[in-house]
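Peer 1: no letters, just coordinates:
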């Protein structure tokens, strides 16, 4: 019962930490993690801001970074196609709509393949209060498939926000809850072991006491165990071991009270027959 209460308390603590983290986390999510586009197509990469700002009067500043290596982090100043603002000549356009901000790349080439990072900062009087970032992979394929109207289409792989940022938050919350509950769990395990040890010692004392009273199994004899009855052969064997013979001692119920005589009476001598002497 104590272990169940401890687990219930830990679950409640984990839920509290999770709700608190979801309520105050400033983050960025992506509707689609991977885009696959043929060469010559146009693609729009989008990130979405979630979570409240630290101060309502703060301003949000967003930007996009790029690296051709999928296993590397995006570096400061490395913008897609080398431009951090709208540039029709390079085919780069940045847009903002509500909580989302996007980058549109026109007539993509194989050199556009790589990792795109969206960075969002909350700024208050030239001071960064908080920030968040996400990334998107763009794979560029050879141009082999066209639609009926001659345009090229990109394939988008759906992505759930719970797969990354929320999953990391849950993992951190679970670790914190486990660390906080660990002393309680260790204390309950210690108490459980002490209870088992006391029960074992009590059972051992009862067994030793029952052996001292010649009980084979005191558990089935009730609260007041009765001594096991002995048979006649056991009584006779015990008496013979002490040097007494119950059936041969005078005064026993099986012997007659004879004063001065043996158990078998003496017989008169038999006269010798003269015929046997000849």
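Peer 2: Yep, that arrived. All of these numbers come straight from a predicted model, not from anything done at the bench. Numbering: from 1, shown residues only.
Peer 1: please make it C-alpha for all contacts and neighbour counts, starting now.
Peer 2: Fine.
Peer 1: for the stretch 1-150 of the chain, what spans make up the strands?
Peer 2: Applying DSSP state E, counting those that start in this stretch to the stretch 1-150 of the chain gives strands spanning 27-29, 32-38, 43-50, 59-67, 92-97, 100-105, 114-124, 127-141.
Peer 1: so what does the second one touch, helix or strand wise?
Peer 2: Packing contacts for strand 32-38, counted by 3 or more Cα pairs under 8 Å, 6 or more residues apart in numbering; DSSP states H and E, involve strand 127-141, strand 155-158.
Peer 1: before we move on, back to that, wait, which of the strands of the stretch 1-150 of the chain is closest to residue 189?
Peer 2: Closest approach to residue 189 among the strands of the stretch 1-150 of the chain (Cα to Cα): strand 27-29, 39.8 Å.
Peer 1: beyond the lengthiest helix in the chain, next helix or strand please.
Peer 2: Looking across the chain with DSSP state H, the single longest helix is helix 165-212. Once the chain leaves helix 165-212, the next helix or strand it forms, by DSSP states H and E, is helix 232-241.
Peer 1: show me what secondary structure element comes after that following helix.
Peer 2: helix 274-277.
Peer 1: how about that next one: buried residues?
Peer 2: Buried residues in helix 274-277, counted by 16 or more other Cα atoms under 10 Å: none are found.
Peer 1: what do you get for stretch 4-11?
Peer 2: 6, 10-11.
Peer 1: quick one: which of those residues sit in helices?
Peer 2: Residues of the buried residues of stretch 4-11 located in helices (DSSP H): 6, 10-11.
Peer 1: who's in contact with residue 103?
Peer 2: 44-46, 64, 92-95 (Cα atoms under 8 Å, 6 or more residues apart in numbering).
Peer 1: drop anything exposed from these.
Peer 2: Using 16+ other Cα under 10 Å, the buried members of those are 45-46, 64, 92-94.
Peer 1: below is an additional structure, to be compared with the one above:
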């Protein structure tokens, strides 16, 4: 008998301390009996719902503060808490104020147990209207940023393609419309000084038209400078003999570089045309 009396006194004391702390909370703290009727309401219910604490005592929580269309779903949640005997945290639902206004709230609900029996519920609620507005704004901003990033990626891709196409046209036009004629002039030129100027001009044009070599070098960083030279000449349609003369190499050495290019480019089929393959990389 004494043990029961002490237990009741301890429970009463702890409940009093809990209510004292809850009265200072900005969030609404509440307690109900097993049937969901309020046994305690902190003063914050006036700010949240428009009710004085005394107005809610003894009234059913679902019938008083839940919109009619949401009450059945709320009863099922309470049944689940009773069965699991576990706390539900961060439960977002709709609540109805004294004037009928419906607001979004977040609830933490704790079943109060006496042995294995639920003797009531204790919880805390807060208005999350502003939080939901902020979340919605963040979602919109995230969507806007995603759209902007996608647009920028598309523009960068299109710009890179346009730049590559422009460079390719310059390269091809110079190779087709300028270099052949300069080479013919060089072949027929008897004046040594003029021939020197032509060689310098041709060398500078080679630098200007090095887009292909740069592209190939970027894609295949393992190529040596000599291999890049051979690749450029192959792309121009030069024969092995012509390449040997231009590079001051033997024909066998040029063939050796051609074979090395096939290996490094991963061209396994002999039917694959090396010049066509290299042109596709430019």
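Peer 2: Cool, the structure landed. From a predicted model like this one, the values you see are computed outputs, not experimental measurements.
Peer 1: work out the TM-score between the chains.
Peer 2: After superposition, the two chains reach a TM-score (TM-score structural alignment, normalised by the length of the first structure) of 0.31; 131 aligned residues with a Cα RMSD of 5.5 Å.
Peer 1: tell me the one of the ones in helices among the buried residues of stretch 4-11 of the first structure nearest residue 32 of the first structure?
Peer 2: residue 11 (32.1 Å).
Peer 1: what is the subsequent helix or strand relative to the helix or strand containing residue 153 of the second structure?
Peer 2: Using DSSP H and E, residue 153 of the second structure sits within helix 129-173. Using DSSP H and E, the helix or strand that follows helix 129-173 of the second structure towards the C-terminus is helix 179-188.
Peer 1: which parts of that next one are buried?
Peer 2: For helix 179-188 of the second structure, a neighbour-count test (16+ other Cα under 10 Å) marks 179, 186 as buried.
Peer 1: off-centre distance for that helix?
Peer 2: Taking Cα atoms, centre = their mean, to the nearest Å, one finds the center of helix 179-188 of the second structure at 56 Å from the center of the full chain.
Peer 1: count residues in the vicinity of the nearest residue to residue 155 of the first structure once chain neighbours are set aside, would you?
Peer 2: Spatial nearest neighbour of residue 155 of the first structure, chain neighbours left out: residue 36 (5.0 Å); criterion: Cα to Cα, 6 or more residues apart in numbering. When neighbours are defined as other Cα atoms under 10 Å, residue 36 of the first structure has 17 of them.
Peer 1: residue 36 of the first structure contacts residue 141, doesn't it?
Peer 2: Yes - here residue 36 of the first structure reaches residue 141: they are 7.0 Å apart, a contact under Cα atoms under 8 Å.
Peer 1: can you list the buried residues in the helix or strand hosting residue 194 of the second structure?
Peer 2: Using DSSP H and E, residue 194 of the second structure falls within helix 192-208. Buried residues in helix 192-208 of the second structure, counted by 16+ other Cα under 10 Å: 195, 198, 202, 205-206.
Peer 1: circling back to that earlier point, dump the contacts of residue 103 of the first structure to a markdown table, plus distance to residue 234 of the first structure.
Peer 2: As requested, the contacts of residue 103 of the first structure are arranged in a markdown table below (distance: Cα to Cα, whole Å):
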| residue | distance to residue 234 of the first structure |
| --- | --- |
| 44 | 103 |
| 45 | 100 |
| 46 | 98 |
| 64 | 101 |
| 92 | 110 |
| 93 | 110 |
| 94 | 107 |
| 95 | 107 |
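Peer 1: tell me the two of those that are most distant?
Peer 2: Using Cα to Cα, these reach their maximum pairwise distance at 46 and 92, which is 13.7 Å.
Peer 1: and residue 131 of the second structure, how far is that from residue 234 of the second structure?
Peer 2: As defined by Cα to Cα, to the nearest Å, residue 131 of the second structure lies at a distance of 66 Å from residue 234 of the second structure.
Peer 1: who's more crowded, the two?
Peer 2: Neighbour count, other Cα under 10 Å: between residue 131 of the second structure and residue 234, residue 234 has more, with 19 against 12.
Peer 1: got a list of what that one touches?
Peer 2: Residue 234 of the second structure sits next to 274-275, 278 when contact means Cα under 8 Å, 6+ apart.
Peer 1: can you tell me how far it is from residue 186 of the second structure?
Peer 2: Applying Cα to Cα to residue 234 of the second structure and residue 186 of the second structure gives a distance of 21 Å.
Peer 1: ok, now which ones touch the closest residue to residue 96 of the first structure other than its chain neighbours?
Peer 2: Excluding its sequence neighbours, the residue lying closest to residue 96 of the first structure (Cα to Cα, 6+ apart) is residue 102, at 6.4 Å. With contacts defined as Cα under 8 Å, 6+ apart, residue 102 of the first structure is in contact with 44-47, 94-96.
Peer 1: looking at these, which one is closest to residue 27 of the first structure?
Peer 2: For the contacts of residue 102 of the first structure, the nearest to residue 27 of the first structure is residue 47 (10.3 Å; Cα to Cα).
Peer 1: thought the closest one was touching residue 27?
Peer 2: No - contact status for residue 47 of the first structure versus residue 27: not in contact, 10.3 Å apart, counting by Cα under 8 Å.
Peer 1: show me which of these two is the more surrounded one.
Peer 2: residue 47 (27 against 21).
Peer 1: before we move on, the earlier item: so the residue nearest to residue 96 of the first structure versus residue 115 of the first structure, what's the distance?
Peer 2: Distance, residue 102 of the first structure to residue 115 of the first structure, using Cα to Cα: 15 Å.
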